[in-house]
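Visitor: could you work out the structure for the sequence below:
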Amino acid sequence: MKANKITATICLVISLAIATITGINFKKLSTVPEITPGKGVTEVRKLSDYFEGIKGSDGDTPIYVMKGKEDGGKVLILGGTHPNEPASHLSTVLFIQNVKVKKGTIYILPYTNRSGFTHNDSQEGSPHDMHFITKDGEEVVYRYGSRATNPINQWPDPDVYIHATSGQRLSGSEMRNINRAYPGKKDGTFTEKVAFAITEMIKKENINLTFDLHEASPEYPVINATVSHEKGMNVAAPGVMALQLDGIDMSLEPSPKNLHGLTHRELGDFTDTIPILMETANASQGRLRGATNEYQVLTGKDKFYTRANELKMTYVPYDDKGHPIEERVGRHLQGIIEYTKSYNKNYPEKMVEFDNCPTYKELFADIDEKDLGGKNLGRFMIK
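Guide: Down below sits the predicted model:
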């Protein structure tokens, strides 16, 4: 009997220790890493400036404003729509910290669904953080989050999610996916309110061109692709050709008219902006992957995807070199460069011009393999 009490006490102490450590780690996730703005940032606003309904909540996220000396058009870049797609978020970090706008204004949301950065997807074994060393030798840490809004902010999921404006029926889990919530709803769920705030921002600021940055699993058909609303095809088509001339494999997909809630459909239908969505290949969110850790996230190397490629199960080439974070971020940033150039040719009266954006060559194509997997990306960051 005495031995049982001792064993029970030991188990209780161990359980309390595990609960304490887990609780501390969980609490740390409630705050997201701050992004040090570069010299090109002229102002930092909050999304609640456009809709007070999210003020003070985990949905209220910073907006980095980069205004040029000359008036011109307006561009919005959405990063972190899905926080388990790190190239999306990190592309906006590099843009904020390196670019200088000459003409027009660019708005950047690096934490589009800020709530999604405060937790991980359960049972996925994903890392919490990604670590980089800047060119000055300092360590910076950025978050790897979840595809969906934190259940603390919105719960429970229904069996069926009915999209507010179209009535389209989707899986209940998609109710916390902000890229199924546009154009949003003023008195809707937490996620719908954030989507509504972004839509309001686009309307109030008269945003001309919107980029939504994403990643996809290698077995997903729409990958290494750009998806455009029909009214943006005059911008997207020349941009895709320019990317291909840059040595970047890129396809162009029209936004399906019967698939609702996504930026490339709803922002095009409900606002005057031209919405463009880009996808890159990310092994860490795929179903065929091996161990999900920071090494895999940053290098893109995964022996299971190499094997899947041999079995013709992937929609992108996959060898033992993987798809490092520099390649994926480079694709997004080069896409922003080329699509903005194409936009300027079509709309010279509302041009947006900028300098010093890291290119695909600078990040990946001209870089030795030993410097990939996060090393070269860190050189473009500041602490």
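
Visitor: going forward, measure contacts between C-alpha atoms and count neighbours the same way
Guide: Noted.

Visitor: how close does Val140 sit to Thr306?
Guide: Per Cα to Cα, to the nearest Å, Val140 is found 30 Å from Thr306.

Visitor: of those two, who's got more company?
Guide: Set Val140 next to Thr306 and count neighbours by other Cα atoms under 10 Å: Thr306 wins out with 20 against 17.

Visitor: where's the more buried one, which helix or strand?
Guide: Element membership for Thr306 (DSSP states H and E) is helix 303-310.

Visitor: repeat that for Leu277.
Guide: strand 274-281.

Visitor: what sits up against that strand?
Guide: The contact list for strand 274-281 (Cα atoms under 8 Å, 6 or more residues apart in numbering) reads 208-218, 222-229, 231-232, 236, 263-265, 267-268, 316, 323, 328, 331-332, 335.

Visitor: please give the structure of this sequence too, so both can be compared:
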Amino acid sequence: MNIKGTRKTAIFLLTVALLVMYVTGRNFLAMRQPDVVIPADGFEKRMLSDWFQGIHNTPADTPVFIQEGQEPGGTVLILGGTHPNEPAGYIAAVLFLERAQVQKGRLIVIPFANNTAFTHNSPQEGYPQYIRFLLPDGSVRTFRYGSRDTNPVYQWPDPDIYVHEPSGQRLAGSEMRNLNRAYPGQPHGVITQRIAFAILELIRKEDIDLAFDLHEASPEYPVVNAIVAHEKSLELGAMAAMDLEGRGIPFRLEPSPRNLRGLSHREWGDHTDVMAILMETGNPIQGRLRGRTNEALALTGKDKFYQKAAKLGSLFIPYEDDQPIALRTARHVTAIMTFLEMLGFISEEKSVIVNNIPDYNDIIDKGIEAFLLSIS
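Guide: Alright, predicted model coming up:
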């Protein structure tokens, strides 16, 4: 090839490279735009930094919504988005945010707990950047499908070994960016530790009685379709699990392991007076047996390899053809409402009554789309 031809080829390749950089850079930066939510009447919006200034004016700061009923009662926290690649958790939180009418007590909702983890995803997993819901009026609600961990732009590098503070437990280095390995947090630590500390400060200062951390897990993971309860909340968890079982919505009840540190259900309960609950639903996009990974799998949970695994008895959830997000979200929403009912049985003084939340069958039959509000 002559020099002129080589120069043309180089210019062409450089142009293509710049175009790819532009498109990918624009897509990357677009994930920093927050998801739109429409709080129901009565919610007051604050920021997590109101409870801990150490995350003020940082990408870690995230909205906190508080609604107080006319009757005094207890206080309940719903936390979604600890892991933004587990969408049923934050969609359940959004449903409470957009529909709740609090009659008694207070409801606090944090839909996007690790805000930094919503600003990127895990491309090596093939995950989509967004999930979308087509509403009855023809409008579309879009939510980011983020990553399990804090964006490395804001916390890097990972150590070879992550040593949890204050327990000294040793984990893989990347777990240092996992919010659910960071509790009780450190006020002067890395950004993930400061998020954890801020959430614990909110629980302490607002004297929260019952707190939920909403998750999803792979169908082959033993702790799935499960309620994980600190010993302070085991009695309440048993009551809720039995009630749900009687309604045909089984949840396995798991005690929080005392020697597994950094997790919400352990550290919230150990470091505050709250009754701590973590819940898991079964989501095939979280698993290792899945085939094609895309938005459809995140929404429908339909995967031919999981169908085969179910027939072989290799899964810990009932699985026939799919595991749609409506089912997974309905499990979270219905379990929370059941816990609130049981809380009232245990203590009238700490009871929290929330109205206008769709029931289990309505969510499954009508889909998430029927209960999200239009932004058009």
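
Visitor: TM-score of the superposed pair?
Guide: Here the superposed chains carry a TM-score of 0.97, computed using TM-score structural alignment, normalised by the length of the second structure; 372 aligned residues with a Cα RMSD of 1.0 Å.

Visitor: before we move on, back to that, buried residues, the helix holding Thr306 of the first structure. List them.
Guide: The neighbour-count check on helix 303-310 of the first structure (16 or more other Cα atoms under 10 Å) flags Lys303, Phe304, Tyr305, Thr306, Arg307, Ala308, Asn309 as buried.

Visitor: go on, stretch 49-63 of the first structure?
Guide: By 16+ other Cα under 10 Å, the buried positions in stretch 49-63 of the first structure come out as Tyr50, Phe51, Gly53, Ile54, Asp58, Gly59, Asp60, Thr61, Pro62, Ile63.

Visitor: first residue to last residue on that stretch, what's the distance there?
Guide: Stretch 49-63 of the first structure: ends 10 Å apart by Cα to Cα.

Visitor: can you list contacts of that stretch?
Guide: Under Cα under 8 Å, 6+ apart, the answer for stretch 49-63 of the first structure is 44-48, 107-115, 153, 186, 190-191, 193-194, 196-198, 200-201, 204.

Visitor: pretty sure His188 of the second structure is touching Ile195, no?
Guide: No. If you go by Cα atoms under 8 Å, His188 of the second structure and Ile195 don't touch, sitting 10.7 Å apart.

Visitor: more crowded one of the two?
Guide: Set side by side, His188 of the second structure and Ile195 show more neighbours around Ile195, with 31 against 10, by other Cα under 10 Å.

Visitor: how much space between the nearest residue to the more buried one once chain neighbours are set aside and Leu179 of the second structure?
Guide: In this structure, Ile195 of the second structure finds its nearest non-sequential neighbour in Ala60, 6.5 Å apart by Cα to Cα, 6 or more residues apart in numbering. From Ala60 of the second structure over to Leu179 of the second structure the distance is 11 Å, taken as Cα to Cα.

Visitor: quick check: neighbours shared by those two?
Guide: Counting by Cα under 8 Å, 6+ apart, the residues touching both Ala60 of the second structure and Leu179 are Asn114, Thr192, Ile195.

Visitor: make a markdown table out of those residues and add secondary structure and distance to Ala10 of the second structure.
Guide: Shown next, in a markdown table, are these (DSSP: H, G, I helix; E, B strand; the rest coil; distance: Cα to Cα, whole Å):
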| residue | secondary structure | distance to Ala10 of the second structure |
| --- | --- | --- |
| Asn114 | coil | 43 |
| Thr192 | helix | 43 |
| Ile195 | helix | 47 |
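
Visitor: burial count for Asn180 of the second structure?
Guide: By other Cα under 10 Å, neighbour count at Asn180 of the second structure equals 24.

Visitor: touching, it and Ser264? I think so.
Guide: Yes. Assessed by Cα under 8 Å, Asn180 of the second structure is found in contact with Ser264 at 6.1 Å.

Visitor: by residue count, what's the longest helix in the first structure?
Guide: In the first structure, assigned by DSSP state H, the helix with the most residues is helix 2-28.

Visitor: which residue lines up with Asn346 of the first structure in the second structure?
Guide: Correspondence of Asn346 of the first structure to the second structure, assessed by TM-score structural alignment: Ile346.

Visitor: return the residues in contact with the nearest residue to that match once chain neighbours are set aside.
Guide: Taking Cα to Cα, 6+ apart, and ignoring the residues beside it in sequence, Ile346 of the second structure has Leu236 as its nearest neighbour in space, at 7.9 Å. Going by Cα under 8 Å, 6+ apart, Leu236 of the second structure touches Phe339, Met342, Leu343, Ile346.

Visitor: name the helix or strand for Leu236 of the second structure, please.
Guide: Taking DSSP H and E as the definition, Leu236 of the second structure sits inside helix 234-246.

Visitor: which parts of that helix count as buried, going by neighbours?
Guide: Neighbour-count burial for helix 234-246 of the second structure [16+ other Cα under 10 Å]: Leu234, Leu236, Gly237, Ala238, Met239, Ala240, Ala241, Met242, Asp243, Leu244.
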